[in-house]
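> A predicted structure for the sequence below; I have some questions about it.
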Amino acid sequence: MTALLAAYDAQLRGPSEFRGAEDVQRIGPVTVGVFPGGRGFASYPDLGGAGERRIRSLVREVAAHFADRPAVRSAEWKTRGHDAAPGLAAALVEEGFAAEDAESVMLGEAAALTGDVPVPGDVVLREIRAEQDILAMERMQGEVFGDPDWRSRAERTIARVASGADIVLWIAESGGRVVSAGRLEPVPGTEFAGIWGGATLPEWRGKGIYRALTAKRAQAALERGVRYLHSDSTEFSRPILERSGLRKVTTTTPYVWTRGG
C-alpha cells in the first residue's frame, strides 16, 4: 500500500495532471492551469508543510488567479485525503469552492486484472474508434451520469482519437445497443494508465460486464508497457474494481469554484 501511494504521489501529481492545459503557472507549491473550455485546475504533490495561515493565503491567491481570468468558467482544487493540509477544507469553502462527492483513489498492478471474465452470451465486447461508436458510447454514459452535455464530450473524444491520441475505448453491446463502456489513458512519462468513464446501464449491472471491460483495458495497458492502473472511483465502481484487483489507497475530494456561483 505504501509503495503504491508513493508511486501515485510521485508520478500522478503535478506536471502529469496538466497535460493539454493552455496556461500553467505556480502559486507557491500549488500548480494552477487553464484547460480548453474555460476549466481551471489546481493541484500539487504536497503543500510543503504549510500551516493553516499559509494555506488560507494560498487558497485566496488561487481563487483570485481564476477570478481574474474571464475565460475561466469553473475551477477545481483537487484535494487528497492523506495530505497534511490543516484548515484547507474550511479555507476553500470561505473562498467559494464547493465540495463535491469524495471518490476513492484505486491503484493496482495491471497484470493482476487481465483474467477472462464471463459475460452474458448476448453481450459483445469490442474496442472502438469510429465516430458513430463513440457517439453511442458517450450517449449511454450521459444517460447513466445524468450529463446533458454528453455530445460536447463526444466531440472532444472524437477529435482526440482523430489526432492520434493514445486513448483506448471499449464498449459492451447487446442487440446493437451499448450497455457498458470505459476507456484507458496511458499517462506519458509514468508507469501508470488511468481507467476512466466506466458506466453500465442499471438493468445490465451485476453481470460481470464492467469487470470484463476492465480486464480488456488492463490487457491493453500491458501491451503498452504500463505497470499500474489507477482510477478515481465512485461507490458504484469501487467494489467492482476491488474485486478486479485494485486497492483503495486514499480518497480525493474535488472542490469546485463556479463563476457567478
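Now that the structure is in, tell me what you want to look at.
> Only C-alpha atoms from now on, for both contacts and neighbour counts.
Noted.
> got the contact list for V179?
M140, I171, A172, E173, T200, L201, W204 (Cα atoms under 8 Å, 6 or more residues apart in numbering).
> Actually, G194.
Contacts for G194 (Cα under 8 Å, 6+ apart) come out as L184, E185, P186, V187, L229, H230, S231.
> The third one - how many residues pack around it?
Other residues near P186 come to 23 when the count uses other Cα atoms under 10 Å.
> how deep is the nearest residue to it once chain neighbours are set aside tucked in, by neighbour count?
Spatial nearest neighbour of P186, chain neighbours left out: A193 (3.8 Å); criterion: Cα to Cα, 6 or more residues apart in numbering. Neighbours of A193 under the rule other Cα under 10 Å: 27.
> Of the contacts of G194 - the most surrounded one?
Neighbour max across these (other Cα under 10 Å) = L229, 27 neighbours.
> ranges for the helices of the stretch 101-250 of the chain?
Here the stretch 101-250 of the chain has its helices, by DSSP state H, counting those that start in this stretch, at 131-145, 150-162, 209-223, 238-244.
> So Q219 sits against E109, correct?
No: using Cα atoms under 8 Å, Q219 makes no contact with E109, being 11.2 Å away.
> so what does the longest strand belonging to the chain touch, helix or strand wise?
When the chain is parsed with DSSP state E, its longest strand is strand 247-258. The helices and strands touching strand 247-258, judged by 3 or more Cα pairs under 8 Å, 6 or more residues apart in numbering; DSSP states H and E, are helix 2-12, strand 74-80, strand 98-99, strand 103-109.
> let's bring in a second model and compare:
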Amino acid sequence: MDKNELISLFHRELRHEAQTQGYIREETEHVVRHISKFGEKGFIIASNVNKDNAREIIKNELNYFSNRKQDFEWKVYSYDKPDSLKDILEQEGFKIDNPEALMVMKLADRHPLLTNNQFLGVKEITDEQGIQDIVVLENTIWNEPHAELGEKLWRDKQNNPDSLYLYGIYEDGQLVSAAWMYLEINSSFASLWGGSTLPSFRGNGYYTKLLAVRAQKAYEKGHPFLTVDASPMSRPILEKCGFTCLAYSYGCQSPTTK
C-alpha cells in the first residue's frame, strides 16, 4: 500500500466515517462534526470547503457550536483543501496548535514490534486509581491540568472496556511512563495516545516498550494499522519502528464560546 492509498484509507476510516465514544456524529454538506455528550470540547474532523465558501462555513460552525455553548477544535491536515484553510481559520480567530506528524504503520507477521517481549515493568491499567496516576503524570510533564482527560478515559474504559487499553510503567510505586490506545470503531486502525515519560526516566526504552505492548494488543484484536499524531520527540522512534509520515496535522482551537 503506497502513501496515497494510506492517506485515503486514513481519511475515510478515521475522518469521514469516524465514530467517537461520547460524541454525536453529524455530517453536513461541508463538515463532519462531533458534539460532546458530556459538555467537553467538540471537534470538526473533516471538511469539504473551498476558498470561496470557507469563511462563511467557518462562521456558521462558530455559531453552531456557540449555540450549544461548546468550544471545539477544527482539525486540519496538510493535504486538506484549500491549502490556505489553516490560515483562514487563524484569521477568523482560531488558535493554531503546533503541528504534529501523522504517522501510520501496517503491522504484519514477524514485525519487530510483534516479536518484542521485553515487557518487564509494564502494567495494564484498568482501574480508576491507575487513570488518576496518568492524570498526575500528565499534569507534571505538561504543567497543565488533565482532569477532563482522566474523566474521559475512565468513562470510556467503563462503557466500552474492549476499545481502550492503557499501560504504564511504575518505579517505586510512582507512575513514570504511560500510554494508551483506542481500537477505533468499525475501523482497521488503532490510534495511539500518550507515550509520556518523566524527564528523569527517559532514555530507558520505556516509550518503545509501551509501543510494542499496544501494537501486539491491536494486532491480536484485528486492527493491523497503527496511527499516532507524533511530536518531534516521538517521531524518530516511530520511524525506526517502521512508521511512515503521511502528513502534518494542526489542531485549530475555536475562540471560546462559553
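Now that the structure is in, tell me what you want to look at. All of these numbers come straight from a predicted model, not from anything done at the bench.
> follow-up on the earlier one: ok, the contacts of G194 of the first structure in the second structure: which stay?
When you map these onto the second structure and apply both residues aligned by TM-score structural alignment, their matches' Cα atoms under 8 Å, the shared contacts are L184, E185, P186, V187, L229, H230, S231.
> could the residues you listed be laid out in TSV, adding distance to P239 of the first structure?
Output for these, formatted as TSV (distance: Cα to Cα, whole Å):
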residue	distance to P239 of the first structure
L184	19
E185	21
P186	23
V187	24
L229	16
H230	14
S231	12
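> and the longest strand of the first structure, which stretch of the second structure?
Here strand 247-258 of the first structure aligns to the second structure at residues 244-255, judged by TM-score structural alignment.
> what separates that stretch from the chain centre, distance-wise?
For stretch 244-255 of the second structure, the separation from the chain centroid amounts to 11 Å (computed by Cα atoms, centre = their mean, to the nearest Å).
> picking up where we left off before, mind listing what the alignment partner in the second structure of the residue nearest to P186 of the first structure touches?
Using TM-score structural alignment, the equivalent of A193 of the first structure in the second structure is A190. Residues near A190 of the second structure by Cα under 8 Å, 6+ apart: M181, Y182, L183, E184, A218, H223, P224, F225, L226, T227.
> So which of the residues you listed sit within strands?
Those of the contacts of A190 of the second structure lying in strands (DSSP E): M181, Y182, L183, F225, L226, T227.
> Between the residues you listed, which sits nearest L85 of the second structure?
Of all those, L85 of the second structure sits closest to T227, with 23.3 Å by Cα to Cα.
> so what's that closest one up against?
L102, M103, V104, M105, F189, A190, S191, L192.
> again, only using 7 Å
Going by Cα atoms under 7 Å, 6 or more residues apart in numbering, T227 of the second structure touches M103, V104, M105, F189, A190, S191, L192.
> which residue packs closest to it, ignoring adjacent ones?
Distances taken as Cα to Cα, 6+ apart put V104 closest to T227 of the second structure, at 4.5 Å, once the chain neighbours are dropped.
> how near is the aligned partner of the one you found in the first structure to V59 of the first structure?
Taking TM-score structural alignment, V104 of the second structure has L107 as its aligned residue in the first structure. To V59 of the first structure, L107 of the first structure is 29 Å away according to Cα to Cα, to the nearest Å.
> between the two, who's got more neighbours?
When L107 of the first structure and V59 are compared for neighbours, L107 comes out ahead with 26 against 23, by other Cα under 10 Å.
> before we move on, the earlier item: any idea which of the helices of the stretch 101-250 of the first structure gets closest to G115 of the first structure?
Nearest to G115 of the first structure among the helices of the stretch 101-250 of the first structure is helix 209-223 (6.2 Å), distances taken as Cα to Cα.
> Where in the second structure does the closest one fall?
Counting by TM-score structural alignment, helix 209-223 of the first structure sits on residues 206-220 of the second structure.
> average offset between the matching stretch and the first structure?
Taken against the first structure, stretch 206-220 of the second structure registers an average deviation of 0.6 Å after superposition, with mean Cα distance after the TM-score superposition for the first structure.
> what residues are up against the residue most central in space within the second structure?
With distances taken as Cα atoms, centre = their mean, W193 lies nearest the centre of the second structure, 5.5 Å away. The neighbours of W193 of the second structure, taking Cα under 7 Å, 6+ apart as the test, are A179, W180, M181, V228.
> Just name the closest of these to N53 of the second structure, please.
Distance ranking of the contacts of W193 of the second structure against N53 of the second structure, using Cα to Cα, places V228 first at 30.8 Å.
> do you know how far the aligned partner of W170 of the first structure in the second structure is from V122 of the second structure?
Under the alignment by TM-score structural alignment, W170 of the first structure pairs with Y167 in the second structure. Going from Y167 of the second structure to V122 of the second structure by Cα to Cα gives 7 Å.
> A46 of the second structure against R15, yeah?
Yes: applying Cα atoms under 7 Å as the test, A46 of the second structure and R15 come out as touching, 5.7 Å apart.
> Enumerate every residue touching A136 of the first structure.
Taking Cα under 7 Å, 6+ apart, we find A136 of the first structure in contact with V178.
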